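1. Sequence first, predicted coordinates after that:
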Amino acid sequence: MRCYADILRELREDADLTQSEVAAVLGTTQQVYARYERGVNELPLHHLQTLCRYYHVSADYILCLPRELQWPR
């Protein structure tokens, strides 16, 4: 199973963006963002929210969660 670091890289590359460009969207540095893509640092929740809005994807997608998860009732 792919981890979220792989998804981050794929989303960025599919959008033809550099790490510096995505880092600017997040208000961080290219070095910090590169650590997210390598899986060295965990992605903070506020950055996850920003990336979901930026790429128009769900957090479930970035976090590699299965589609069959159900909301609590």
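-> Good, I have the coordinates.

2. Every contact and neighbour count from this point should use C-alpha atoms.
-> Noted.

3. Please enumerate the helices of this structure.
-> For the chain, the helices defined by DSSP state H cover 4-14, 19-26, 30-38, 45-55, 59-62.

4. do you know how far the residue sitting nearest the centre point of the chain is from residue 23?
-> In the chain, the centroid-proximal residue (C-alpha atoms, centre = their mean) is residue 8; its distance is 4.1 Å. Residue 8 sits 12 Å away from residue 23, going by C-alpha to C-alpha, to the nearest Å.

5. want to compare, so here's the second one:
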Amino acid sequence: MRLRDLREDRDLTQKQVADFLSIKQNTYSQYENGVRQLPIDLLIRLSRYYTVSTDYILELTNVPEPYPQKAKKALIFA
């Protein structure tokens, strides 16, 4: 995963990212070092935080841009 690279590119500490995620710094460190598996909800939050796709974090693509949001359809009540 690219967690460390994303964090360091933005000059953030593990503590700052952990605080954003409302978790302990040592837990975040375990995610970053691959000791513990990153939960999907935190993966999504990090992708939004860094404005990258989840696939980019997971190293499934080298394109960092996030996918476009789907337009929400207006509900029509008859």
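-> Right, received. Where do you want to start? Please read these numbers as outputs of a predicted model, since none were measured by experiment.

6. coming back round to it: joint contacts of residue 8 and residue 23 of the first structure?
-> Both residue 8 of the first structure and residue 23 lack any common contact, where contact means C-alpha atoms under 8 Å, 6 or more residues apart in numbering.

7. I figured residue 3 of the second structure hits residue 34, correct?
-> No. Applying C-alpha atoms under 8 Å, one finds residue 3 of the second structure not in contact with residue 34, separated by 9.9 Å.

8. Where does stretch 40-56 of the second structure end up in the first structure?
-> Aligning stretch 40-56 of the second structure against the first structure (TM-score structural alignment) gives residues 45-61.

9. Which residues in the matching stretch does the neighbour count mark as buried?
-> Residues 47-48, 51-52, 59 are the ones in stretch 45-61 of the first structure that count as buried (16 or more other C-alpha atoms under 10 Å).

10. Many thanks, we can stop here.
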